[in-house]
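J.: heads up, no residue letters with this:
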């Protein structure tokens, strides 16, 4: 029987204001047939606000639910997403989990329904028979499928057809949120890659798991989800810088894995179309200046590497 470990990462948000926790808890209480498939709920609190982290800890420790186990994990600092996930995985590893044990990755603002769980559970036997490492819903943002995505080049992705579902024979990528990942698959890649603390963690995770021979299964279930970069003009400068650094690091990492030389034209293309076009078009001149520095610094630091440039 499949066992699911929903794992929510909070950041400076009270637990009773988290749409994810509220909707998850209500869904399980209303649909008791799902509870047998829930091992425990893990809440990893990345809050660096001491009052909020204290509030969350006390709230969850006093929950006193005899049916659903909720475990609070927090260090009163922002660990980043990768370390937060690994903290949860390390706790679960102590239990000597079975092959059919899964972690459901969640942010703090997703609305969960029973359909996500039922969609996952009704295909349970297929996962073990086909070496499935990731099970994911179709995620919609502004009427576009943002997860899963097809691989256009090793570094670029494109929207799939609306009817994408089932076992994916070709490599795909997607977002972590609302994805079920097999715990043995995570163990095979030595945990989540902490070189990608926030951005591109999802893409590197999909890449690494599929490189270990696992396949991806896409559910017919659809989830609506807002992505910050879909509203590009509202992206803060510091977040844009983090995103660009992660993007460039991803390109470098994939090139290393593929053992193929990386032409500088990849970076020129990203610089002109990913960076310059978007920032100048939206009159985000500070983003343009700081982003240009990120590109130049990255290329300068790596120019001596003959293997990748």
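T.: Received, thanks. All of these numbers come straight from a predicted model, not from anything done at the bench. Numbers count the residues shown, from 1 in each chain.

J.: for the rest of this, base every contact and every neighbour count on C-alpha atoms.
T.: Will do.

J.: just the helices in the stretch 101-250 of the chain please.
T.: Listed in chain order, the helices of the stretch 101-250 of the chain (DSSP state H, counting those that start in this stretch) span 114-121, 124-129, 183-188, 201-211, 237-258.

J.: nearest to residue 92, of the ones you listed?
T.: helix 183-188 (8.6 Å; CA to CA).

J.: tell me how many other residues crowd residue 258.
T.: Applying other CA atoms under 10 Å, we find 10 other residues in the vicinity of residue 258.

J.: likewise residue 143?
T.: Residue 143: 8 neighbours (other CA under 10 Å).

J.: isn't residue 219 right next to residue 137, touching?
T.: Yes - using CA atoms under 8 Å, residue 219 is in contact with residue 137, at 4.8 Å.

J.: what about these two, which has more around it?
T.: residue 137 (24 against 19).

J.: ok, that one touching residue 221?
T.: Yes - if you go by CA under 8 Å, residue 137 and residue 221 touch, sitting 5.3 Å apart.

J.: joint contacts of those two?
T.: With contacts taken as CA atoms under 8 Å, 6 or more residues apart in numbering, residue 137 and residue 221 have residue 116 as neighbours in common.

J.: want to throw the helices of the stretch 101-250 of the chain into a markdown table with distance to residue 158?
T.: Below are the helices of the stretch 101-250 of the chain laid out as a markdown table (distance: least, CA to CA, whole Å):
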| stretch | distance to residue 158 |
| --- | --- |
| helix 114-121 | 24 |
| helix 124-129 | 25 |
| helix 183-188 | 25 |
| helix 201-211 | 13 |
| helix 237-258 | 16 |
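
J.: ok, which of the ones you listed comes nearest residue 5?
T.: helix 183-188 (9.7 Å).

J.: next, the one to line up against it:
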């Protein structure tokens, strides 16, 4: 069941713990594509990669071209080389023991031909309602890290949207998969240990409130790309539209109440709106 699986880890100026992270899922793969978005690649890192992992194919994109470009490079190579699945991992994510084969247990209950993505449960999630007796849950969207992407679905649905550059690349792709009648499945039986930037918990009026503390650049991409996804999929996914529209407002309030560099972040939100309405996408150039 676990044969014919490739993986990709996308790098951007990674920390030393990236090797420990890779080792948590490497042995479940037949090949690992390492796609490096760092402007200047680390020779030390590359030497250690080659020494530590024999099934690695390294790609340096020469400059930061975004998560979508990196995923497309790996997915295209995986499809060309005849792999059935592609595990997509962030550099700071760790797999729990047996994550990949446990994810694939879904295929015993749902025909592989109708599955677009199989995702784990993320350790950051705390809502117990995510768990059910069967452990399998069909959802609208999942984040990129820890996913098994069906290569047949990739062939049909096409590449990730590179003009988004980073944020909402995952949401847009999941919704596109669902419009092509592929299922996005969470297997809550398996855990991915995932970091979420500088997320912090704050006390407010007796409640604990989580704020992401994304930097101003991420805040720009989140705003611009979220608006594009909402516009594209509003009529087909009304509940998703309502949830994300609410999140748009909540996150702005959290920036004002809890986060540092409020002015630059609010300006980035405004710029995100402007560029969305001007249909200006791609990498932000200031």
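T.: It's in. All of these numbers come straight from a predicted model, not from anything done at the bench.

J.: can you give the structural similarity as a TM-score?
T.: Overlay of the two chains. TM-score (TM-score structural alignment, normalised by the length of structure 2): 0.78; 262 aligned residues with a CA RMSD of 3.2 Å.

J.: just say which of the helices of the stretch 101-250 of structure 1 is most tucked in.
T.: Ranked by mean neighbour count, the helices of the stretch 101-250 of structure 1 are led by helix 201-211 with a mean of 20 (mean count of other CA atoms under 10 Å).

J.: so how far does that one sit from its counterpart in structure 2?
T.: Helix 201-211 of structure 1, aligned to structure 2 and superposed, deviates on average by 0.8 Å (mean CA distance after the TM-score superposition for structure 1).

J.: and that helix, which stretch of structure 2?
T.: Here helix 201-211 of structure 1 aligns to structure 2 at residues 169-179, judged by TM-score structural alignment.

J.: run the chain-centre distance for that stretch.
T.: Relative to its chain's centre, stretch 169-179 of structure 2 lies at 11 Å (CA atoms, centre = their mean, to the nearest Å).

J.: sorry, back to before: residue 228 of structure 1: which of the helices of the stretch 101-250 of structure 1 is closest?
T.: Among these, helix 237-258 sits nearest to residue 228 of structure 1 (CA to CA), with 10.0 Å.

J.: following element in sequence after the closest one, please.
T.: Counting by DSSP states H and E, the next helix or strand C-terminal to helix 237-258 of structure 1 is helix 265-269.

J.: mind listing what's buried in that next one?
T.: By 16 or more other CA atoms under 10 Å, the buried positions in helix 265-269 of structure 1 come out as residue 267.

J.: same question, stretch 253-262 of structure 2
T.: Buried, per 16+ other CA under 10 Å, within stretch 253-262 of structure 2: 254, 255, 258, 259, 262.

J.: what does the third one align to in structure 1?
T.: If I follow you right, that is residue 258 of structure 2. Under TM-score structural alignment, residue 258 of structure 2 pairs with residue 282 in structure 1.

J.: residue 124 of structure 1 reaches residue 3, doesn't it?
T.: No - using CA under 8 Å, residue 124 of structure 1 makes no contact with residue 3, being 10.2 Å away.

J.: any idea where the strands of the stretch 51-200 of structure 1 begin and end?
T.: 70-74, 101-106, 132-141, 144-147, 149-153, 156-158, 166-168, 172-173, 180-182 (DSSP state E, counting those that start in this stretch).

J.: same list (those) but as JSON lines, adding distance to residue 113 of structure 1.
T.: JSON lines is the format used below for the strands of the stretch 51-200 of structure 1 (distance: least, CA to CA, whole Å):
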{"stretch": "strand 70-74", "distance to residue 113 of structure 1": "18"}
{"stretch": "strand 101-106", "distance to residue 113 of structure 1": "13"}
{"stretch": "strand 132-141", "distance to residue 113 of structure 1": "12"}
{"stretch": "strand 144-147", "distance to residue 113 of structure 1": "18"}
{"stretch": "strand 149-153", "distance to residue 113 of structure 1": "23"}
{"stretch": "strand 156-158", "distance to residue 113 of structure 1": "27"}
{"stretch": "strand 166-168", "distance to residue 113 of structure 1": "20"}
{"stretch": "strand 172-173", "distance to residue 113 of structure 1": "23"}
{"stretch": "strand 180-182", "distance to residue 113 of structure 1": "15"}
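
J.: near residue 30 of structure 1, how many residues? Count them for me, please.
T.: So residue 30 of structure 1, with other CA under 10 Å, has 11 neighbours.

J.: which residues does the nearest residue to residue 187 of structure 2 once chain neighbours are set aside contact?
T.: Counting by CA to CA, 6 or more residues apart in numbering, residue 187 of structure 2 lies nearest to residue 136, which is 4.8 Å off, once chain neighbours are set aside. Shown in contact with residue 136 of structure 2 (CA under 8 Å, 6+ apart): 106, 185, 186, 187, 188, 189.

J.: report the contact partners of the residue most central in space within structure 1.
T.: Geometric centre of structure 1, nearest residue: residue 176, 2.3 Å, by CA atoms, centre = their mean. Residues counted as contacts of residue 176 of structure 1 (CA under 8 Å, 6+ apart) are 105, 106, 202.

J.: of these, closest to residue 53 of structure 1?
T.: Nearest to residue 53 of structure 1 among the contacts of residue 176 of structure 1, with distances taken as CA to CA, is residue 106, at 18.2 Å.

J.: aligned partner of that closest one in structure 2?
T.: By TM-score structural alignment, residue 106 of structure 1 lines up with residue 89.

J.: which non-adjacent residue is nearest its match?
T.: Per CA to CA, 6+ apart, closest to residue 89 of structure 2 is residue 145, 4.3 Å.

J.: elements contacting the longest strand seen in structure 2?
T.: Using DSSP state E, we find that the single longest strand of structure 2 is strand 183-193. Applying 3 or more CA pairs under 8 Å, 6 or more residues apart in numbering; DSSP states H and E, one finds that strand 183-193 of structure 2 makes contact with strand 94-95, helix 99-103, strand 115-122, strand 136-138, helix 169-179.

J.: so how far is the shortest one from its chain's centroid?
T.: Relative to the centre of its chain, strand 94-95 of structure 2 is centred 14 Å away, using CA atoms, centre = their mean.
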